[in-house]
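Asks: I'll drop the sequence and a predicted model, then ask my questions.
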Amino acid sequence: MSQSVIGRPSVNPDTSSPDTPAPTDQRPHGLVWKLGRWFLDGLPTIIVMSVLVAIGYYGHTHHWKIPTFAELTGQAKLVFKDWCEEHGVPESKCVICNPDLMPASPDYGWCTEHGVNNCPLHNPDVAELKKTPVITKATMQQADRALALRERPDNNAACKVYQKRIQFASNEAVQQAGVDVELVDQESVTEWVSGTGEIRYDPTRLANLSSRVPGTAWRVLKNVGDQVQEGEILAVVDAAEVGLLKADLVKAIVAEKLARKNFERLNGLKGAIAGKDILEAESILAKEEAEVLSVEQALANLGLSVDVSSIANLSKQAMIDRLRFLGFPNELAEQFRSQTASANLIPVRSSMNGVITERNVVSSEVVTPERTLFEVADPSWMWLILNVPLEEASLIQVGQQVRFQPNGSRKEVTGNLSWISTAADKQTRMVKVRAEIDNAEGQLRDETFGAGRIILRQEKQAVVIPRSAVHWEGCCQVVFVRNKHYFDSPESPKVFQLRNVRTGFVNGNRVEIIAGLLPDEVVVTQGSDVLRAQLLKNSLGAGCCAE
């Protein structure tokens, strides 16, 4: 029997011996150690999963797919991919990726004279035409006139968009995209400066007539609208001053006759009488002659000319009868004589040929020289007064043609610029100009408002295209020109070339092309958004002026 020792643990003879101490756990049990241990244990799994994900991503981006049974058994037909994703056409026909299929036109660079790249005026071979056109001297002069007249929209010399080409897979694709084209045409172009204005009577052909002396309107013979001739009597005024002058003339003539007889009598007695008496008689005669001249001149100032010598030998009563209707034609004189008219009458005559536009008098009305009785105008020539913006005043010159369309009229009248104001209106900052308009037909009316155009330039054969064909691409104006080999065959590449253009006068939906296009080329007019989208796609990150 074994004997236990109090105070000591019992020892299992099978697992330990009295001489071997009990084992102790020396490993650290911290969090870092546990995470590191976990990572090391899972590292093989992480590596395997990463490789699988990489293979899957590569296959997805390269369009891997599970092979069909026919492919596994070798019975499937091989299909070769032939599509250019970047340009949207078969890769074997892509002229951008394969430039040898359609070599680009020569690059002549920037034209400083006309402000475009690859200028067709200097290098007509760049035109998309089967036959190289001939540029005449008249064509070059036409472009020079357009550029010299005023500032035109500029292009950036560094712009390289003109080097781009847009290709479609087929003509059907072009039609499905809604792309429409139009032939570059030649039309007459008229460039002008516009302004509003009005038609007025020519002030040099307008007369305001009044009585030369105060009096009473005895007869009014003409009315508004009547055609009158120069010197024709419009009205008759009864003026006391006229009667007094006529009486003074009669008295002066009689006094002169007596003074002359007395002088001649005394002069015949020379030597028998004192010379003093002869000189005195001569002085009186000279005084009476001066009096006759004075009264004669006073009547002439009123428009009543009298030939004193023709009435000097008449009797006093005969002179009064002759002077009674002084200034009136015989037929009117006889008519007035039957009406027992006074000797105070003075006619109001027209000073020009024309038409009466205003009448401001009636019979028996008191009139004065300050009051206008009639307005007579000659409307055969009218003045057109236009207001032109100050910014465009430098473009106009005397002699330029002016076209004016009155409000409410379909007819346009023409004239020539005769005057340009040297001042601008303080409030509107407009410059007044004047043109003379022929109104022989009498269709124009005074104070008629309307719109006018001052013609700056007229070209009979300017290059013109629809306004929708021109696009601004950030630093230059461009159009899409159809390639000349577009219809050579059904397999011909369907290509549109970009071209710099310099635009001129814009009239409605038509725009003049000064340089950049030649007649008979074909440009895109509608559906150009599709071409612009493709251009933007091809130029992403490059910018308009990138190489």
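Replies: Thanks, I have the structure now. These figures come from a predicted structure and were not determined experimentally.
Asks: all contacts plus neighbour counts: C-alpha atoms, from now on.
Replies: OK.
Asks: Return the residues in contact with residue 234.
Replies: By CA atoms under 8 Å, 6 or more residues apart in numbering, the contact list for residue 234 reads 220-222, 347-350.
Asks: got the residues you listed as a markdown table, with distance to residue 319, neighbour count and secondary structure columns?
Replies: Shown next, in a markdown table, are the contacts of residue 234 (distance: CA to CA, whole Å; neighbours: other CA atoms under 10 Å; DSSP: H, G, I helix; E, B strand; the rest coil):
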| residue | distance to residue 319 | neighbour count | secondary structure |
| --- | --- | --- | --- |
| 220 | 27 | 19 | strand |
| 221 | 27 | 12 | coil |
| 222 | 30 | 16 | coil |
| 347 | 20 | 26 | strand |
| 348 | 23 | 24 | strand |
| 349 | 24 | 20 | strand |
| 350 | 28 | 24 | coil |
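Asks: alright, now check it against this:
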Amino acid sequence: MKRFIALGAAMGLAALIIGAAVAAARPDWLPAAIRSHLPLVAKLPETPPEEAGLYCKEHGVPEKFCTLCHEELNKTLKLCDEHGNIPEDICTQCHPDLEKKYNIGMCPKGHGLPKEFCFKCGKANSASATLPDDGWCVTHGKPEALCLECKSDPKSHDASGGGVKVCRQPLPTVKLGSAKLASQVGLQTAEVVEESHAHKLNANAETAYDANRYAEITPRVTGFLKEVRADLGKAVKQGDVLAVVDSADVSGVKAQYLTAQAAQELARATYNRIKMLSQSGAVPAKTELESLTALNQAKASMREAEQKLKNYGFDEPQLDRIIKENDTNSSLAIVAPLDGTVVVRHAVRGEPVQSTTPIFSIADTSRMWLWIDVYESDISVVKPDQKVTFSVSGNDFPASTGTLNWVGTEVNQQTRTTRVRAELSNPEGKLRANQFGQAEIQIGEEHKAVIVPKVAVQRKDGVDVVFLPQEEGGVYRPQRVVAKPTSRGEVLEVTWGLKPGQRVVTKGAFLLKTEIMKGAIGAGCCE
């Protein structure tokens, strides 16, 4: 009996030892109820063994998904195009729950991908090596050829020991189910063209009279309008009579002028006579000095009266005529100070006027000013002498052209715009003051530019992308590009990434973009 008891105890002890060894080495052989009571070091994820299968400890993923150990799986497994062509079944970016489900070893740098499959660390799947490289530096968001960071320190962007350029991450090629599917989903292409182009800036603008070619006419005297000879729209030349004012002030100044002229002649004659007598000693020198003083006073009075008449608009011939004809007429002709057109008339015959009463306005409309409101963010590229084109919506006549001649020095506090001024040619007079429209400022020199339809350029991860149809039907290669807006809203200028003659997908480009955005809402629209 004791022998059986000893044998049973020995067998029980052996079973415990074997169980402990199994629990330590292969806890997955134990039932789930027992595994739940094991220490953490012996635990495996709660995934059933039939789902997880063998585990690749070297790469931290289930063996059946490890394309690093079994490259042939790249042809049979569905790969995640968006995250380095790793198997979709272990893409923790698209499916975060897989980390716990398969006990996946994660990237220590926090990239959210399996450690040995993190393309951001340079450990991309071997299938990525077959993708076409479009020359884009993902790390710095610019073309590799223009990436100064990569040029200054090329080794800093290589994966450790692998020689893989981490910053060069090609986009996956889009393959439709068949070549016929392209026409079924409505894909269309267009040729990339090269044409002359200049960068332009659009802004709201308003026309105005050229202040250097505009005049407001006032009578300069108090009186009554005796005649009105000009009307609205009349073309006048400098010196043409617009109106006649009857003013007592005019006759008074004329009389003052005539009196001063006579007094000056008398003072001059007196001085000349006394000067001769003084030289002969007949009169003292004091008398000569007094006569000279009287002459100078007469000249001053003459100049005062003369200047008053000039202020009224009288010129030298008219002053001579006043003296010659002894003219004290009270009429004053109001004349045009420049060539132009009468654009304002307030004058009415017989009405009283003051010296500051506006009666006419004349403008030379052959040239006009254009006031342009440029947003604060754009003003830095606007400079004098840049070309300007102005168009008024709804008008059939061609746009007017001119040149910027002044850039404002302040920003409007309400609109956050700066006013700039241009001078426009208006030989036919079709432009009118206070017209609103759009100004187009040429802010760059004309140059050869690669142009594509705007609809062809898609935005992915902050980068512009186009799709190039390949010779193999139903295959489209994504190409990252650098694009700029143009003054023509329907096209863009591509400064890097495309050449003239290539074809790009226009209509349907958005559908192709969804094919390289697996895991996003709306992805896979072409499947």
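Replies: Structure's in. What do you need? Everything quoted here is computed from the prediction, not taken from an experiment.
Asks: Would you mind reporting the TM-score between them?
Replies: Superposed pair, TM-score by TM-score structural alignment, normalised by the length of the second structure: 0.63. Supporting alignment: 380 aligned residues with a CA RMSD of 3.6 Å.
Asks: hang on, the earlier thing: list which of the contacts of residue 234 of the first structure are still in contact in the second structure.
Replies: Of the contacts of residue 234 of the first structure, the ones still in contact in the second structure (both residues aligned by TM-score structural alignment, their matches' CA atoms under 8 Å) are 220-222, 347-350.
Asks: chain center to stretch 212-229 of the first structure, what's the gap?
Replies: Chain-centre distance of stretch 212-229 of the first structure: 47 Å, with CA atoms, centre = their mean, to the nearest Å.
Asks: so that stretch matches what in the second structure?
Replies: Stretch 212-229 of the first structure corresponds to residues 220-237 of the second structure when matched by TM-score structural alignment.
Asks: So what would you say the end-to-end distance of the matching stretch is?
Replies: By CA to CA, to the nearest Å, the extent of stretch 220-237 of the second structure from end to end equals 20 Å.
Asks: Any chance of the contacts of residue 234 of the first structure in JSON lines with distance to residue 501 of the first structure as columns?
Replies: As requested, the contacts of residue 234 of the first structure are exported to JSON lines (distance: CA to CA, whole Å):
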{"residue": "220", "distance to residue 501 of the first structure": "71"}
{"residue": "221", "distance to residue 501 of the first structure": "70"}
{"residue": "222", "distance to residue 501 of the first structure": "66"}
{"residue": "347", "distance to residue 501 of the first structure": "72"}
{"residue": "348", "distance to residue 501 of the first structure": "69"}
{"residue": "349", "distance to residue 501 of the first structure": "66"}
{"residue": "350", "distance to residue 501 of the first structure": "63"}
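Asks: out of those residues, who's nearest residue 235 of the first structure?
Replies: residue 220 (4.3 Å; CA to CA).
Asks: can you give me the strands for the stretch 351-500 of the second structure?
Replies: Under the criterion DSSP state E, counting those that start in this stretch, strands of the stretch 351-500 of the second structure are mapped to 352-353, 360-363, 367-375, 387-391, 400-407, 417-425, 436-442, 447-453, 458-460, 463-469, 475-485, 491-496.
Asks: so how far is residue 416 of the second structure from the residue nearest to the spatial centre of the second structure?
Replies: Centroid-nearest residue in the second structure, with CA atoms, centre = their mean: residue 378, separated by 5.3 Å. Going from residue 378 of the second structure to residue 416 of the second structure by CA to CA gives 11 Å.
Asks: quick one: what's aligned to the residue nearest to the centre of the second structure in the first structure?
Replies: Match for residue 378 of the second structure (TM-score structural alignment): residue 392.
Asks: How about the contacts made by that match?
Replies: Residue 392 of the first structure makes contact with residue 193, according to CA under 8 Å, 6+ apart.
Asks: Now with 10 Å, please.
Replies: 150, 193-194, 430-431 (CA atoms under 10 Å, 6 or more residues apart in numbering).
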